[in-house]
Every structure is written in C-alpha cells, then in structure tokens.
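**Q** Output the structure for:
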Amino acid sequence: MTTAGLEGRVALVAGATRGAGRGIAVELGAAGATVYVTGRSTVGRRSEYDRPETIEETAELVTAAGGKGVALPADHLDPAQVRAVVERIDAEQGRLDVLVNDIWGGEKLFGWDVPVWEHDLDDGLRLLRLAVDTHAITSHFALPLLLRRPGGLVVEMTDGTAEYNGSRYRNSFFYDLAKTAVLRMAFSLGHELGPRGATAVALTPGWMRSELMLEAFGVTEETWREALADQPHFAISETPRYVGRAVAALAADPEVARYNGTSLSSGALAREYGFTDLDGSRPDAWRYLVEVQDKGLPADPTGYR
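**A** Take a look at the predicted model:
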C-alpha cells in the first residue's frame, strides 16, 4: 500500500537514520514527496550509537520508493548546522510542506526504573538535550520556511499518547520528562501555527520493530515472531513503515487541521485513514496496552491487529 498525493511536496525528516524516522521518510517518498533526511550517522562517520545505518541509505530507500531522497548530515543540537539545512532546502526548493521532528538518540542514556537521585546525571541531562533542545532548535529555523505557504504540517514524534503518558510513569524521570515534553511541544505549536495556517500534531508509533528492538530480541524482521517465546506481548508490534504511513496520510489530508495540537497514534490513524502495516494488519498497540498488557492479561492480539 502507498499513499498518493504528495507529488511536488517537500518534507524534512529530522532524525531519519533509522527506526521511525526512516520509516516515515520512506513512506513520504512512496507518496511522491521530496524528502530531506538528516542525522549524525553517515557513510563516513558514525554517531556515538556506533551503528551501521546511515542517512545516505535512508535517502536511497526514499528514492527507491518513488520519491526523491536527499541526505544532509546534521547535529540538531548545533543551531548553525540546522540553519544550514533549512537554507539549503530553501535554496533548492523554496518551500517546506512537512517537518517531522524525530530526533531522539536517548536509548543508551536512561536507566529503566532508576530514580533520579541514582541516575547518571550527565546521561540524563544529555537525554533531555537530545529529546527536547533538538526539536526546539529545528522548529526555530524550519518553521518560517514551512509557514511561507498555507497548509504546512509539523509532526512531533514521541513515545506514548497524551492520555497514556498523562497517567503513567514512563521508565525513568528523564525518559518520562522527555516524552511528555514532546507531547506538550505539539500542543504549544498548535497554538502558534494554527492561526497562521499550519498544523502541529504529536504522533507515537506502537511497539515498533526498529533495528535496535529487533537486535535486542536477537531476531530479524523476517523472524520477529520467534521473540514471542520470551515476550508474548510483542505480538502487537509494528514495523517503522506503519507510523510512516500515518504521517503520509496526515500530510495528504486536506482537513488535517482538525487534529491541530492533538496527540495521535499509528493504530488510531490506521482506523481513521484505512492504511495497514506491511503485512496487511492494523496493530493498535496503545489500546492493547491499556486493555490487555497493563491489566496483566495473557498476551492475545486478537481484535487489536
């Protein structure tokens, strides 16, 4: 399945090296968009993640999907580098229709269920900078270009809906604060962008089969079901392309302003727009978490995908 209707549109996916960012970039490309993809991992240099995925590879996947992928190395904590990215997009395209703030980089920086007074302070503060400062810096420079034409869309990527995160502790003080802050960014941007003709939303995937998650379980995308022996609830998981299709559907929706300032999920948007994951299913992880996993019920995704 592909989403048509983004030919001639220009997107910036900030933080598109792997995971959700890559899935979003590819699906925007499949819909016909020109997609600029940024990140710190390039063919010539790896970030501190020290992983093999690169922004050049993501750009190639965007082009192979039917769009035009352009890789631009950038550290989104560096205002000068972000300014240069936006200036290049302006020089080459003269427009920006979709901004996806997917910069993260905190997986190795938080301790699961480690209280703030025991948590490594340097790691926690860097996590916040990577999760919050990067989004603010990118929006500061990119939004004037996005607002040049009416109808622009900003997607703030996070983990968890506002409803779910608002009543639950998420892993650690620093992680909880980071993911909640991004939700609030979308709310605030909605107030600032709405009157100026643009839309901002927060969006979360479900339990996503990212490169790091598959590696953690010792499986591949082809063999992911083998992980169910150790974690049966992983049956509700989804590919990064699923949330990518959610973004593509939002970007193609002429009535997307109805979502301005709100918190959305891939599963809920799949019901709204009718798209599916790569296997034809429609996993609804956040409903499943509330109704099955968090209640301690046996794993059973029936009716949830």
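**Q** all contacts plus neighbour counts: C-alpha atoms, from now on.
**A** OK.
**Q** how about the lengthiest helix in the chain: buried residues?
**A** Among all segments of the chain classified by DSSP state H, the helix with the greatest residue count is helix 173-193. The neighbour-count criterion (16 or more other CA atoms under 10 Å) identifies 173-190, 193 as the buried residues of helix 173-193.
**Q** what helices or strands is that helix leaning on?
**A** Where contact means 3 or more CA pairs under 8 Å, 6 or more residues apart in numbering; DSSP states H and E, helix 173-193 is packed against helix 121-128, strand 153-157, helix 162-165, strand 199-204.
**Q** how about a cut-off of 7 Å?
**A** Using 3 or more CA pairs under 7 Å, 6 or more residues apart in numbering; DSSP states H and E, the elements in contact with helix 173-193 are helix 121-128, strand 199-204.
**Q** Out of the ones you listed, which is the most enclosed?
**A** Between the helices and strands packed on helix 173-193, strand 199-204 has the highest mean count of neighbours, a mean of 28, where neighbours are mean count of other CA atoms under 10 Å.
**Q** Just checking the distance from that strand to the centre of its chain.
**A** Mean-position distance between strand 199-204 and its chain equals 10 Å (CA atoms, centre = their mean, to the nearest Å).
**Q** Helix 173-193 and that one, what's the angle between them?
**A** For strand 199-204 against helix 173-193, the angle by axes from the mean of the first three to the mean of the last three CA atoms, to 10 degrees is 160 degrees.
**Q** One more, so I can put them side by side:
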Amino acid sequence: MHLDTDTQNARQPGPLTDRVALVAGATRGAGRALALELGRSGATVYVTGRTTRERPSEVGRTTETIEETAELVTAAGGTGIAVPTDHLDPDQVRALVDRVDRERGRLDLLVNDLWGGEHLLVGSVFGRKSWETPLDDGLRLLELGVRSHVITAALALPLLIRSESPLHVEVTDGTARSNRRYRENLYYDLAKNAPIRMAFGLGEELAEYGGTAVAVTPGFLRSEQMLTHFGVTEDNWRDACAREPHFAISESPRYLARGVAALAADPERAARWNGRSTSSTELARTYGVRDVDGSQPDALAYFEEVYYGGGDGSADDYR
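**A** Next up, the predicted model:
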C-alpha cells in the first residue's frame, strides 16, 4: 500500500469532521480517491465494493481491495470502514444501510461511484452497433451502471435525509453538455447518461430537505486500470503519451476527488449545484483545487475542441 506525504499527515480536524459518508464503489479509481479525500477532510467513510483480500470481483483485479481503501482513508486522517457489498443485491445494500444507521445514526453524504464494466468495453461493446453488441454484455453494463445506482439510492436515501444537509453525488462519465455527443455504443451511452438524470431528479426530491444531488465526471482518468493498460505507473505516466498522445491531457483520480471534497464542505452547495452535472475541471476552478502535479487539466474541452473539433491546440494548452 503506497501512502504519499499528504496521506501520512497527523490527524487534524477537517471541514468534514463528524460527517458520515458512504462511497459505494470505492475499490479503485475515482471511488478510492473520493474516499481518501473525504477522509483527509476528517469524515468517517464507509467504503464498499466487491473486491476483497479474499475474493476479486468480475473485473479480475486483485491489486486493489476495499480493505486497503479503508486503511488509506484512516491513514489520511479520517475513519475508513470497509463493508464488502454487491450493490446489485438489495439485501446486501439493506444490510449496509442498517449497519451505518446502527453505528452512526445518520448518513450525510452518499457517493454512487458504482461501475466495474471496463472489462466489457474493448472488443465487446465499443465500435459495435447496439444490435451487434452481445445482449448479455449490454444488459450487464446497464446493471452495473444503472440498476446498482438505483438500488443504492432507493435504500440509502431514507437514511441520508436525516442529515441536516444531505448530499448525494452520482459519479459518471460526461456531463449533460458533453454527452450530447453519442458515447460510441447505445448501452454505454445509456449507462453513463442515467446518473446525470438521477442527479437531476433527486435534486428535485431532496430540495425540501435542504439537500443537494449532483452528477460529477472526471476527464481522461488515470485510473489504476488505465495505467495498467498502458504499462505505466502514476510516477511515469507520461511515458504512455508516446503510444497515446491524448493521454497527455489525463488527470489523476485525486483531481475529481479534491473538487468533490471541497463541494461537500461548501455551505452554499445546494444553490450552486443541486440537480446539475459538472466536471472535475469546473469543480477545480470553482474551489481553487489542483491535480497532484499542480495543473488544472480540462479534458472535456480538449476533446471537444481538438480531438473532435480539429483545433490546433496541444494538451499543454488545456492544463
């Protein structure tokens, strides 16, 4: 388990001290980083996922586990609690929510970062028409990216609304604006647009409780799986740009996570964000946070203006 310098800081009261958070889907990637940054801000964070030290999920990775995520949260200054959970099983989610209620009595922040469908994308989904996509694979994407989110929200929101200022965060790929462009495959497009609509609808429902629902997206995420795909690490990730030049606009999972942690500590967040979808870049510019290298990459603008639009800018122009 790697702990950076920030993670080894002594425990100090933070802006989210005494807050209780649940990060659903915190094994790796954005979910792990979100749990870590919420912990760094002082929160108690329940972290869930299907990959444990005893058993991997269908993703097939054994290098990241929810137990490790919980340890990282605690080392960062929060309290990390790992609860193995398959969020497609309502009984497991009910047991999770009951445990949070029993141990803490409330929930202040729910992060729906459930996914785990990357292994289905290359070869099976991307580049195929909907009728060419294996039906079982397409339906699995909808289970992982939509049904799991709906189950978790339905069962956790009754506890969330006990908070004085409930916050529900849907993590997806793209914003309402950027996803006006078709996302390459019908099943993937549906899976990544549904959380945006969930945030919009839940924003309507949470408003009377003083709550906020918002959908957030990273840009080109340097997740553990993406680093493995390119055969690099976070320390030498730029070496992958020789193979994939657009990787130069990528961002670490900490970039989005820092923005969400700042949003969670914002007393005016409902007026700013309720019902909206936003990006790591917009959050960074709003709250003055930066990625681990000190930059503020804007991958959505880069891809819209350069990759799709044919502009002459380089990735450095968008960092």
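**Q** hmm, back to that, in the second structure, what range does the longest helix of the first structure match?
**A** On the basis of TM-score structural alignment, helix 173-193 of the first structure is assigned to residues 186-206 in the second structure.
**Q** for Arg170 of the first structure, what are its contacts?
**A** Under the criterion of CA atoms under 7 Å, 6 or more residues apart in numbering, the contact list for Arg170 of the first structure reads Asp176.
**Q** Next one: Leu153 of the first structure relative to Asn260 of the first structure, how far apart?
**A** Using CA to CA, to the nearest Å, we find Leu153 of the first structure at a distance of 9 Å from Asn260 of the first structure.
**Q** And for Tyr169 of the first structure?
**A** Taken as CA to CA, the span from Tyr169 of the first structure to Asn260 of the first structure is 26 Å.
**Q** Compare the two and say which is more crowded by neighbours.
**A** A direct count of neighbours by other CA atoms under 10 Å for Tyr169 of the first structure and Asn260 places Asn260 higher, at 22 against 13.
**Q** Aligned counterpart of the more buried one in the second structure, please.
**A** For Asn260 of the first structure, the aligned position in the second structure is occupied by Asn274, per TM-score structural alignment.
**Q** excluding its backbone neighbours, what's nearest that match?
**A** In space, not counting the residues next to it along the chain, Asn274 of the second structure is nearest to Thr212; the distance is 4.7 Å by CA to CA, 6 or more residues apart in numbering.
**Q** ok, that neighbour - contacts?
**A** With contact taken as CA under 7 Å, 6+ apart, Thr212 of the second structure is in contact with Pro166, Leu167, His168, Gly203, Leu206, Ala270, Asn274.
**Q** Val23 of the second structure too?
**A** When the contact criterion is CA under 7 Å, 6+ apart, the partners of Val23 of the second structure are Gly31, Ala35, Val45, Tyr46, Val47, Thr48, Leu110, Val111, Asn112, Asp113.
**Q** what's the answer for Gly39 of the second structure, then?
**A** Contacts for Gly39 of the second structure (CA under 7 Å, 6+ apart) come out as Val45, Val73, Thr74, Ala76, Gly77, Gly78, Thr79.
**Q** Please flag which of these sit within strands.
**A** Cross-referencing those with the strands (criterion: DSSP state E) gives Val45, Thr79 as the overlap.
**Q** Give me the neighbour count for Ala16 of the first structure.
**A** Other residues lying near Ala16 of the first structure total 32 when counted by other CA under 10 Å.
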